[in-house]
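Participant: heads up, no residue letters with this:
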């Protein structure tokens, strides 16, 4: 049996420019436009998500950004990673807890979920 771990952890592991580019694409606005708005709201001391609210007033940013739901919807097993701002933000959300098959604090927890015999630390 082949076992794999697929991660979609957004800004936790990668630069957040991809995160904002995804929002721009989803909102159907040029990426540089959203980038400029993010810079403007941050300089103004506001939440960077206000850039999204300028483009789509009333948007529920949190409801639109929950990675475990699309994965679970297509039958993948999911793990909610409590890491980075979004990971901790959603850690206690009841719907995330119901959908996620696992909730982990570290990427090092994932191999043990895929292969219970995994001992880590380079041991084989």
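Facilitator: Yes, it's here. Computed from a predicted model, the values in this text were never measured in an experiment. Residues are numbered from 1 along each chain as shown.
Participant: could you use CA atoms for every contact and neighbour count after this?
Facilitator: Noted.
Participant: just the helices in this structure please.
Facilitator: 16-27, 31-43, 50-55, 61-64, 68-73, 84-89, 94-99, 110-114 (DSSP state H).
Participant: packing partners for the fifth one?
Facilitator: I take that to be helix 68-73. helix 94-99 (3 or more CA pairs under 8 Å, 6 or more residues apart in numbering; DSSP states H and E).
Participant: what do you get if the cut-off is 10 Å, keeping everything else the same?
Facilitator: Judged by 3 or more CA pairs under 10 Å, 6 or more residues apart in numbering; DSSP states H and E, the packing partners of helix 68-73 are strand 79-81, helix 94-99.
Participant: in addition, the following structure is provided for comparison:
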């Protein structure tokens, strides 16, 4: 039985096109070139941060974020960057009686932006808040501690096999893999994409019905 649903942030709720586009601008690299290299890095199974090293060897993401903030170019996203299905799905799941959380690898600043958006949820936390990041099992342990139910009653929704689905399942959570964003598309044909998630979806709007069907089958 699924009693709680917890969402990843990037490419699950938030379209990160703006974010990575501004990083390309900061590096002085054409956005198309940056995107192509970003995809190539992911396809090779490397950490996405290796993309920055291609264009700026020795690049330190934390330091560069601080430099951007110092000149008025801090990371930012708004309502227009939410995927259209994000807010309605969060609201519908809560209305159905499910506990809804948001937890992803985000900075303190990004967490503040998310809170200002006043998304319909019962919990919102970032990796910086918890001082542990995915795919560390401790991140998902924190998810379990926050939720008002057992690990096996939580559905974690994410776009990445490596950062979301695999580690969440290892801790005992149920999982939903959404097919969108760079990772969702590049990893879609991985054998684990069919075998590992509790369910696969193309849109968050599918979740209420899929959860209802799953819970009915468990009764």
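Facilitator: Great, that's in hand. These figures come from a predicted structure and were not determined experimentally.
Participant: quantify their similarity with the TM-score.
Facilitator: Once superposed, chain against chain, the TM-score is 0.56 (TM-score structural alignment, normalised by the length of structure 1); 97 aligned residues with a CA RMSD of 3.7 Å.
Participant: between the helices of structure 1, which gets nearest to residue 9 of structure 1?
Facilitator: helix 84-89 (8.4 Å; CA to CA).
Participant: that closest one: which residues count as buried?
Facilitator: Within helix 84-89 of structure 1, the residues that count as buried by 16 or more other CA atoms under 10 Å are 86-87.
Participant: could you do stretch 26-37 of structure 2 as well?
Facilitator: 31, 34-35, 37.
Participant: then stretch 20-36 of structure 1?
Facilitator: Applying 16+ other CA under 10 Å to stretch 20-36 of structure 1 flags 20-21, 23-24, 31, 34 as buried.
Participant: where along structure 2 do the strands fall?
Facilitator: Under the criterion DSSP state E, structure 2 contains strands at 4-7, 99-104, 123-126, 154-158, 174-178, 199-201.
Participant: so which of those strands is the most surrounded?
Facilitator: strand 154-158 (a mean of 28; mean count of other CA atoms under 10 Å).
Participant: what helices and strands are in contact with that strand?
Facilitator: With 3+ CA pairs under 10 Å, 6+ apart as the test, strand 154-158 of structure 2 has strand 4-7, strand 99-104, helix 137-146, helix 166-170, strand 174-178, strand 199-201 packed against it.
Participant: got the angle between that strand and strand 174-178?
Facilitator: Using axes from the mean of the first three to the mean of the last three CA atoms, to 10 degrees, the inter-axis angle of strand 154-158 of structure 2 relative to strand 174-178 is 20 degrees.
Participant: tilt between strand 154-158 of structure 2 and helix 137-146?
Facilitator: Going by the same axes, to 10 degrees, strand 154-158 of structure 2 makes 130 degrees with helix 137-146.
Participant: how much does strand 154-158 of structure 2 deviate in direction from strand 99-104?
Facilitator: 40 degrees.
Participant: any idea how far strand 154-158 of structure 2 is from the chain center?
Facilitator: 10 Å (CA atoms, centre = their mean, to the nearest Å).
Participant: and what of stretch 55-68 of structure 1?
Facilitator: With CA atoms, centre = their mean, you get 12 Å for stretch 55-68 of structure 1.
Participant: need the contact partners of that stretch.
Facilitator: 7-10, 23-24, 27-29, 33-34, 37, 49-53, 76-81, 86-87, 89-90, 95-97, 99-101 (CA atoms under 10 Å, 6 or more residues apart in numbering).
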